[in-house]
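# Curious how this folds, go ahead:
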Amino acid sequence: MMSMQILHRWLAAIVGLQLFIWVATGLAFNLIDSQHLNGNHYRQKMTAPPIDTSSPLAEPSRLLQQFPTQTVSAIALDNVLGKALYRVTSDKGKFGFWATDLSPVKLEPDQLKQLALSSYSGSGQVIAIELANDVADKYAASSALYRVDLQDERNTHIYVDATTAEVVAHENWGSNLKQLLFMLHFMDYLPDNGVSFNHIAIRIVATIVLLLGISGAILVIRKLKHGQYRIERAHSENNTLILLSPDNEPLETITIHHSGMLDALNHHKERIRTSCGGGGQCGMCRVKFIDHPPLATDQDRSKLTDDQLNDGIRLSCQHQAMGGCVSLVNAAQLRHYIKLSSILD
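Next comes the predicted model:
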């Protein structure tokens, strides 16, 4: 079963990672020029040739007959590639009909290309036209949404709805980066979150933050019960520390300059090696307290056996410095001490 301390560390790692993402993406939004994130860098106002008036326009009211079960809110006349077109907006979406015969709009690839280029001011060439119905919901478009790819320095993509003859969006590498930054900043990691700031991912992280606080409080209470937060001062009459070998032979007398035992032992030189920097994870900084060993902490109990604890062995990074004698506990520590001393000499 996972201990409370391990759970607390995992929760802290998750919250810390998300905090780092918030800070990094926030800085990115502030430091990156907005023009680099603009998907409409080459977008321009669309122009079309004059409407062909050789054929009369049908009465738009006839379109209502095609929507017997829907509520039509608007019918607008537009000019698309020199042809008149009615766009109908209903409670089910938008639909396009050619204004001369009221036939449904279905643009061909050449028409998609022409329409896309009419909204584009760059010098790139069309290299592909592909169906992009996987992002239709993103742009509130129909399933006949196509992506027109252009070869330019910004890798521009133009999305055209083939049933409404509308250019619904321009994208490029800058706008894709902007979308990624927004996704990370607002934790929009799951599909169908919409624009809500109270979606499931935010709720999960909020719950993790709550659990982090609860687990931290539990750990503090446990430490208080074990007396691990007692203030222990080095005795004024003895502010020196005698370091012994594993065989209790005197190695060095150290003046205490730090409140922590590990820092006191490593003052000016690394007498005791660690790989975790004093976080209680590696267990390498263990020493034996000859007189009055302090109460064992949770880290001591997780890294040391009961026999070692009873023998006065503790992790020096977890305890305050106090005058007296401590000894190294194994040959590896002694070899490191001897090697270090020979280098300094």
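# from here on, contacts and neighbour counts on C-alpha atoms
Will do.
# Okay, buried residues for the host helix or strand of Leu150 please.
Using DSSP states H and E, Leu150 sits within strand 145-151. Going by neighbour count (16 or more other C-alpha atoms under 10 Å), the buried part of strand 145-151 is Leu145, Tyr146, Arg147, Val148, Asp149, Leu150.
# just those now: which is nearest Leu131?
Nearest to Leu131 out of the buried residues of strand 145-151 is Tyr146 (C-alpha to C-alpha; 4.4 Å).
# Now find how far off-centre stretch 115-134 is within its chain.
32 Å (C-alpha atoms, centre = their mean, to the nearest Å).
# what's the first-to-last distance across it?
21 Å (C-alpha to C-alpha, to the nearest Å).
# what residues does that stretch touch?
42-48, 80-81, 109, 113, 142-152, 158-160, 165, 167 (C-alpha atoms under 8 Å, 6 or more residues apart in numbering).
# can we see that at 6 Å?
Residues from elsewhere that reach stretch 115-134 (C-alpha atoms under 6 Å, 6 or more residues apart in numbering): 42-44, 46, 143, 145-152.
# To compare against the first, here's the next sequence to fold:
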Amino acid sequence: MANFYMGQGTLTAKLRRSHRLIAMLIGVQLLIWMISGCYMVLMNIDFIRGNQLVEQPTRSLAVQNINLNPMQIAQRYPHSKNITLYMTALGPRYKLQQADTLLAISAHDGSLLPALTQQQAETIAKDAYQGQHPWRSSILFQQQAPTELSPRWLPAWQINFGSDSLYVSATTAEVVTKRHDYWRLFDVMWMLHIMDYQERENIHNWLLTLASSLALLMAISGLWLVYVRFVPRKEQQKGQQI
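Now for the predicted structure:
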């Protein structure tokens, strides 16, 4: 029995050294997980999404400017799907999906509408913006999106009001997303949390899997060390005397 407890002590010592080594490897990432997790939990997600920056004006469809119904649009543009009639600051439009292309169609004459000009995009953004900053700049992204914009929205105008940015689809004339500094910090926290430092989307990457496995091993070894630490000493002494 004495040999058993001596063996157990050797095992515990090895486990303690392994626990410390794992803690050294994963400790910084554990701190990052706690900080980033707290930020993401404490922040209101509607605020992060920038809903407070935009109030889409309520507009009724100008019936007098709608000369074509959805069936007529479908006939003019065969093989189209998801045909939607909507109102913009530039008047009523249809948007539809044709193959892999999103099209904007005039509800007045059924013509294919061109991409928004800078002036049109700024008019739409200024009409929707509810923040406190003045207009600062406008940038058109056609081929490559900035890191804060999904490529699926291209082409899009970035309309900047101070540090706030509204992205207006150059195709559909809609505000497709909003960005501000708290969102940008949230995005950094999310990147650090899931350990995807490029796309910031893959939660199944090998680096996160490795770090999670090490953190689990550290937790299990730590629980065992706590158990061993609080085993009644009398029981150990009794075992040594047998």
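# Nearest residue to the middle of structure 2?
Asp187 (6.3 Å; C-alpha atoms, centre = their mean).
# Could you confirm that residue falls within a helix?
Yes - counting by DSSP: H, G, I helix; E, B strand; the rest coil, Asp187 of structure 2 falls inside a helix.
# In structure 1, what sits opposite it in the alignment?
In structure 1, Asp187 of structure 2 lines up with Gln179, judged by TM-score structural alignment.
# just Asp196 of structure 2 next, same as before
Match for Asp196 of structure 2 (TM-score structural alignment): Asp188.
# And what about that match, helix, strand or coil?
coil.
# circling back: out of the contacts of stretch 115-134 of structure 1, which is nearest to Ile200 of structure 1?
Distances from Ile200 of structure 1 to those, taken by C-alpha to C-alpha, are shortest for Ser143, at 27.1 Å.
# re earlier: and for the strand holding Leu150 of structure 1, what are the contacting residues?
By C-alpha under 6 Å, 6+ apart, strand 145-151 of structure 1 touches 124-133, 156-161.
# What of stretch 31-41 of structure 1?
Outside stretch 31-41 of structure 1, the residues touching it (C-alpha under 6 Å, 6+ apart) are His170, Glu171, Asn172, Gly174, Ser175, Lys178.
# Tell me which entries of those lie within strands.
With DSSP state E as the criterion, strands contain His170, Glu171 from among those.
# Okay, helices next: where are they in structure 1?
Taking DSSP state H as the criterion, structure 1 contains helices spanning 4-31, 109-118, 173-185, 200-225, 261-265, 298-303, 306-310, 331-344.
# need the ones you listed in a markdown table with distance to Leu57 of structure 1, can you?
Below are these laid out as a markdown table (distance: least, C-alpha to C-alpha, whole Å):
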| stretch | distance to Leu57 of structure 1 |
| --- | --- |
| helix 4-31 | 49 |
| helix 109-118 | 21 |
| helix 173-185 | 40 |
| helix 200-225 | 50 |
| helix 261-265 | 89 |
| helix 298-303 | 84 |
| helix 306-310 | 94 |
| helix 331-344 | 94 |
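# Ranking those helices by mean neighbour count, which comes first?
helix 261-265 (a mean of 24; mean count of other C-alpha atoms under 10 Å).
# Give me the range in structure 2 that that one lines up against.
Going by TM-score structural alignment: helix 261-265 of structure 1 matches no residues.
# Tell me which residue lies farthest from the centre of structure 1.
Largest centre distance within structure 1, by C-alpha atoms, centre = their mean: Ser54, 58.7 Å.
# that older thread, show me which of the contacts of strand 145-151 of structure 1 is closest to Leu344 of structure 1.
Thr156 (62.9 Å).
# Looking at structure 1, name the residue matched to Gln8 of structure 2.
Aligned partner of Gln8 of structure 2 by TM-score structural alignment: none.
# got it, and Val168 of structure 2?
Val168 of structure 2 maps onto Val160 in structure 1, by TM-score structural alignment.
# so what's that match up against?
Leu145, Tyr146, Glu166, Val167, Val168.
# what does Ser80 of structure 2 give?
Gln97, Gln98.
# Out of the contacts of strand 145-151 of structure 1, name the two that are farthest from one another.
Within the contacts of strand 145-151 of structure 1, Gly124 and Asn133 form the most distant pair, 23.8 Å apart (C-alpha to C-alpha).
# Rebuild the buried residues of strand 145-151 of structure 1 as a markdown table, extending it with distance to Val209 of structure 1.
Formatted as a markdown table, these follow (distance: C-alpha to C-alpha, whole Å):
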| residue | distance to Val209 of structure 1 |
| --- | --- |
| Leu145 | 41 |
| Tyr146 | 42 |
| Arg147 | 41 |
| Val148 | 44 |
| Asp149 | 43 |
| Leu150 | 45 |
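# about what we covered before: from the contacts of strand 145-151 of structure 1, list the buried ones, please.
Gly124, Val126, Ile129, Leu131, Ala132, Asn133, Thr156, His157, Ile158, Tyr159, Val160, Asp161.
# of all the residues you listed, which comes closest to Ser215 of structure 1?
Out of these, the member with the shortest distance to Ser215 of structure 1 (by C-alpha to C-alpha) is Asn133, at 45.8 Å.
# quick one on the thing from earlier: sort out which of the contacts of strand 145-151 of structure 1 are in strands and list them.
Gln125, Val126, Ile127, Ala128, Ile129, Glu130, Leu131, His157, Ile158, Tyr159, Val160, Asp161.
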